[in-house]
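Participant: please find the sequence and the predicted model below.
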Amino acid sequence: MGARIRQLHRWTSMIFTLIVVGIFAFQAFAVPPEWLYYTPLPFLFFLMLTGIYMFVRHYRRPGRS
């Protein structure tokens, strides 16, 4: 399960980065609609959840002293 979460986290971060770069590129040519700025937020929320999960899982791993 941990490897799957880590892989999802990596792919989601790539999608998030591409969306943010796309928004900045779009700003160079025209003024984007306001809703466009909210498109990366679901990915950011998912990244936050998976990042917190991996952080806590690392320190709560059984067998660590």
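Facilitator: Perfect, I can see it now. For clarity, every value in this text was computed on a predicted model and none was experimentally measured.

Participant: switch to C-alpha atoms for all contacts and neighbour counts from now on
Facilitator: Will do.

Participant: need the helices for the chain, in chain order.
Facilitator: Secondary structure of the chain by DSSP state H: the helices cover 2-29, 41-59.

Participant: take those and write them to JSON lines, including distance to residue 35 and mean neighbour count.
Facilitator: As requested, those are arranged in JSON lines below (distance: least, CA to CA, whole Å; neighbours: other CA atoms under 10 Å):
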{"stretch": "helix 2-29", "distance to residue 35": "11", "mean neighbour count": "13"}
{"stretch": "helix 41-59", "distance to residue 35": "11", "mean neighbour count": "14"}
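
Participant: got another, please set it beside the one above:
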Amino acid sequence: MSPRIRQLHRWTSMVFTLIVVGIFAFQAFAVPPEWLYYTPLPFLFFLMLTGIYMFIRHYRRPAQP
């Protein structure tokens, strides 16, 4: 399960980055609507959850002999 979560975290981070870059690019041409600033938030929330899971999983592993 952990490799899937790690891969999903990576792909979500790429989508999040593209959305943020797109918002900045859109600002160069016009004033974006207010709701556009909230579009990266679901991805950010998901990244937070998967990041916390991977962080905790790393420290909860049994010690290697």
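Facilitator: Thanks, I have the structure now. Owing to the predicted nature of the structure, the values given are computational and were not obtained by experimental measurement.

Participant: in TSV, list the helices of the first structure along with distance to residue 65 of the first structure.
Facilitator: Compiled in TSV, the helices of the first structure are given as follows (distance: least, CA to CA, whole Å):
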stretch	distance to residue 65 of the first structure
helix 2-29	20
helix 41-59	10
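
Participant: residues in contact with stretch 13-22 of the second structure?
Facilitator: 39, 40, 43, 44, 47 (CA atoms under 8 Å, 6 or more residues apart in numbering).

Participant: so which of the residues you listed comes closest to residue 30 of the second structure?
Facilitator: Proximity to residue 30 of the second structure was ranked across the contacts of stretch 13-22 of the second structure by CA to CA; first place goes to residue 39, at 17.2 Å.

Participant: who are the contact partners of the closest one?
Facilitator: residue 19.

Participant: trace it over to the first structure, please.
Facilitator: In the first structure, residue 39 of the second structure lines up with residue 39, judged by TM-score structural alignment.
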